[in-house]
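Build the 3D model from these lines:
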Amino acid sequence: MKQGLYNNFYKYLVDSFDKKQAALTYIESANLTEKRNEAFSIFKELGFPTRKYEEWKFTSLAAALKDELQLMIEHDHSLINTNRIHSLDAVHLVLVNGRFAPELSDVLPEGITFYDTQATMAEIRFEDKISTLATEDDAPMLALNTAFFTEVSVLEIAAHAIVEKPIHVSHVFTVNDIAEFVPYRMLVIAEKHSEATIIETFHSDSLVHPLFVSYVCEQEIHESAILNTHMINTLPENAYFVQHREVFQYRNSVLNNSNIALSDVTLLRNDLNFQLKDVGTETNLIGAYILTGDQHVDNHTLVDHQSPNCNTNEVYKGILLDTSHAVFNGKVFVRPDAQKTNAFQQNNNLLLSDQATVNSKPQLEIFADDVKCSHGSTIGQMNEDALFYLQTRGIGEEAARKLIMQSFIFDVISKIKIESLQDYVSDLLNKKLNTENLTVA
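Predicted coordinates for the structure are as follows:
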């Protein structure tokens, strides 16, 4: 029995596919065209996921899809705010609605190469990589992206390159005149013995009409490479953002990833999959979110230990107020050959309203016997002893509550190693805590 959502937008997409694909046939490889057709067949059959899907049990897309969404049209971005972090000494790359904007971007340093859509399609060695790491057999939103993306870029870090400056990829979305759907992709390749930092921010000044973004990022981290990645979502209300990230790690590689949501985005869904393909890998994951109003944030993480002697450490923290809703589903999978695995996972939440909801589900699936694995989840309220202590020191109740919330989240933010980026995220935290509608029930 079909469980998907088959609404007007679904019908619009199904009716649009053949015409859209006909326009792309001449610029993309036969291999990619075949992948698109397969993905479209999957989406056409499954439809949009509903809560009847186990992986979408606590997240509904019905509100995001109720408007008459249309595929993205071209916008003038000559006066766009590129969300440059002025205190950050970084190389700036700007994508506007998924399309590279060279006139708004910096020149890349030696060791880093960026390929826009045209260059990516023309480079034969990327043919077998695009839409290959992330597969969509039972993932309708990933299949939707594969079928309909038009913009795709590649960020490649050369072998043995040590890139000192962070690369700030600014994903900017323009103010829209209609409700729009923006699907696009990026492939990141960190060649062996390389080291780099990539900061991704997602930003729009304001949205008149709903914006639905589907973003897929595939990453390869090769032997002994170190890749630091930061995802910072600053999207406003009326934005619906669904991300799928598929990461392949190879022998002795290291990935440090932060996932920060301190914005007013209406709905945010992150599907973050990390496949530890070879021995000696290290994966460190941190996340933070503060939700107000009726915001909904869903973080699904999967760390798949496929080889021995690998280490993972994951800590996510969130604060919920008003009628907001958070979902954390973190799975650590240890395969039979992945002996000597060391994996830790923790999700902590402060629930500060009787109407807010948290669904937290840390999971371990272990099929090896020589491992050290632990996981945990906590959902609690404000520490009244700490609150009383601060008040006895002359701090008002409202200021004391905000100070406790700040301290709770800063435990994650403090793990960001770049001082100016940490300051930027701290400013986002303070801005969120100082909003006029911030109330504690």
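
C-alpha from now on. contacts and neighbour counts both.
OK.

Mind listing what's buried along stretch 404-414?
404-406, 408-410, 412-413 (16 or more other CA atoms under 10 Å).

and if you look at stretch 32-44?
In terms of neighbour count (16+ other CA under 10 Å), stretch 32-44 has its buried residues at 32-33, 35-44.

re earlier: export the buried residues of stretch 404-414 to TSV and tack on distance to T234?
Shown next, in TSV, are these (distance: CA to CA, whole Å):
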residue	distance to T234
I404	23
M405	19
Q406	18
F408	20
I409	16
F410	17
V412	17
I413	15
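
Please, where are all the helices along the stretch 51-200 of the chain?
Counting by DSSP state H, counting those that start in this stretch, the stretch 51-200 of the chain has helices at residues 117-122, 140-148.

one more to line up against the first:
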Amino acid sequence: MDRDDAHDPIHQIRKKAFSKFLKTGFPTQKWEDWRFTDLSHLEKQSYQTSNGLDDPLTTTDRSAYKMEGVETIVIHNGHYQKALSSHHNGIRVLTDPKHINERSDQIKMTADDPFDLLNTAFMDSCLSLIIDRNINLTTPVRILVISSGIDPIMVSPRVYVDMNESSSATLIEHYLGDATSTFQNSSLFFSIAENSHLDHIRIQSNPVSAHHV
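Predicted structure coming up:
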């Protein structure tokens, strides 16, 4: 996705979200829900946004993170890597900007969550994973999110999982990488229709230098 395309309807949503974030700021320990969490380090560190042209095969060794018996959708530095991904016919993976624009009303800004506002403003890619009606996926689907690079980086993938009526699936979020410093600010949304079922698993294999929200 082109963050600078002023003609894209998403661009106005980005601007609105960032303006709202500037007013809200990061949570502080004065906020009731964050009183035990110190996030001041995020304001002290400078992060660059990711580059969609990065090649994960030359920057990160994924061999230690192979997982048998799963279909894998790869996101590197926030950007969907179609050539490295595999998924069966039961899932539709949509990235077309036209589809994203049609779903722009689902880029929620009703809650003043600063991290969701920041993700909306800087989203690197926006995927829709759609499981059709009456589809029961027996093979788990893994979203493999890789962060790499020598400079501190902020990555902001945004994923919608739409499960239609009477469907079922297992979804694994797997985060890993060797970036010097990462601010991992992902947003994941679920729409689960009647009689559908989803098992959701999250695995964090990032180094201690990563900040994952």
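
returning to what we had before: which of the helices of the stretch 51-200 of the first structure is buried the deepest?
Per-stretch averages of neighbours, counted by mean count of other CA atoms under 10 Å, single out helix 140-148 among the helices of the stretch 51-200 of the first structure, with a mean of 25.

Any chance you could list what contacts that helix?
17, 20, 35-37, 39-40, 42-43, 46-49, 131, 134-137, 183-184, 214-216, 244 (CA atoms under 8 Å, 6 or more residues apart in numbering).

mind listing which of these are in strands?
183-184, 214-216, 244 (DSSP state E).

what residue of the first structure takes the place of N136 of the second structure?
Under the alignment defined by TM-score structural alignment, N136 of the second structure is paired with I162 of the first structure.

same question, K16 of the second structure
With TM-score structural alignment as the criterion, the equivalent of K16 of the second structure in the first structure is E38.

these two touch, right, F344 of the first structure and C373?
Yes. Counting by CA atoms under 8 Å, F344 of the first structure touches C373, with 5.7 Å between them.

How about L198 of the second structure: what's its closest non-neighbour residue?
Spatial nearest neighbour of L198 of the second structure, chain neighbours left out: A169 (5.1 Å); criterion: CA to CA, 6 or more residues apart in numbering.

let me fix that: C126 of the second structure
Using CA to CA, 6+ apart, the nearest residue to C126 of the second structure is R158, at 4.8 Å.

how near is the counterpart of A83 of the second structure in the first structure to L93 of the first structure?
The alignment partner of A83 of the second structure in the first structure, by TM-score structural alignment, is E103. From E103 of the first structure over to L93 of the first structure the distance is 10 Å, taken as CA to CA, to the nearest Å.

Next: E34 of the first structure.
Applying CA to CA to E34 of the first structure and L93 of the first structure gives a distance of 31 Å.

try A196 of the first structure
Separation of A196 of the first structure from L93 of the first structure (CA to CA) stands at 15 Å.

Next: H160 of the first structure.
Computed as CA to CA, the H160 of the first structure to L93 of the first structure distance reads 22 Å.

Repeat that for P140 of the first structure.
From P140 of the first structure over to L93 of the first structure (counting by CA to CA), the distance is 30 Å.

residues contacting H197 of the second structure?
166-169.

repeat that for 10 Å
By CA atoms under 10 Å, 6 or more residues apart in numbering, the contact set of H197 of the second structure is 136, 163-170.

on that earlier part again, for the buried residues of stretch 32-44 of the first structure, which one is nearest D116 of the first structure?
Checking the buried residues of stretch 32-44 of the first structure against D116 of the first structure with CA to CA, the nearest one is L32 at 16.4 Å.

where's the closest one, which helix or strand?
If you go by DSSP states H and E, L32 of the first structure is part of helix 30-46.

Which secondary structure elements does that helix sit against?
On a contact count with 3 or more CA pairs under 10 Å, 6 or more residues apart in numbering; DSSP states H and E, helix 30-46 of the first structure meets helix 8-24, helix 140-148.

Next one: the residue sitting furthest away from the middle of the second structure from M123 of the second structure, what distance?
In the second structure, the greatest distance from the average C-alpha position (CA atoms, centre = their mean) is reached by K30, at 27.8 Å. Between K30 of the second structure and M123 of the second structure the computed distance is 28 Å (CA to CA).

again, but for V208 of the second structure
From V208 of the second structure to M123 of the second structure the distance is 23 Å (CA to CA).

now do Y65 of the second structure
For Y65 of the second structure, the distance to M123 of the second structure (CA to CA) stands at 25 Å.

hmm, back to that, show me which of the ones in strands among the contacts of helix 140-148 of the first structure are buried.
183-184, 214-216, 244.

give me the number of residues near the closest residue to L94 of the second structure other than its chain neighbours?
Spatially, and ignoring its direct neighbours in sequence, L94 of the second structure is nearest to S128 (5.1 Å; CA to CA, 6+ apart). Using other CA atoms under 10 Å, S128 of the second structure has 20 neighbouring residues.

Next: the one 3 residues further on.
Using other CA under 10 Å, I131 of the second structure has 25 neighbouring residues.

just checking, it touches L171?
No. Judged on CA atoms under 10 Å, I131 of the second structure makes no contact with L171 at a distance of 11.4 Å.

so what sits against both of the two?
Counting by CA under 10 Å, 6+ apart, the contacts common to I131 of the second structure and L171 are 137, 161.

Give me the distance between the residue positioned nearest the centre of the second structure and W31 of the second structure.
For the second structure, the residue nearest the mean C-alpha position is P157 (3.0 Å; CA atoms, centre = their mean). As judged by CA to CA, P157 of the second structure and W31 of the second structure stand 26 Å apart.

cool, Y47 of the second structure as well?
Distance from Y47 of the second structure to W31 of the second structure, by CA to CA: 24 Å.

do the same with H197 of the second structure
According to CA to CA, H197 of the second structure and W31 of the second structure sit 34 Å apart.

so how many other residues sit close to R125 of the first structure?
10.

what's the answer for D4 of the second structure, then?
For D4 of the second structure, the count of nearby residues is 9 (other CA under 10 Å).

Might you report the residue contacts of it?
11, 14.

which position in the first structure aligns with S166 of the second structure?
Counting by TM-score structural alignment, the partner of S166 of the second structure is H193.

residues contacting that match?
Residues near H193 of the first structure by CA under 10 Å, 6+ apart: 157-162, 221-226, 252-253.
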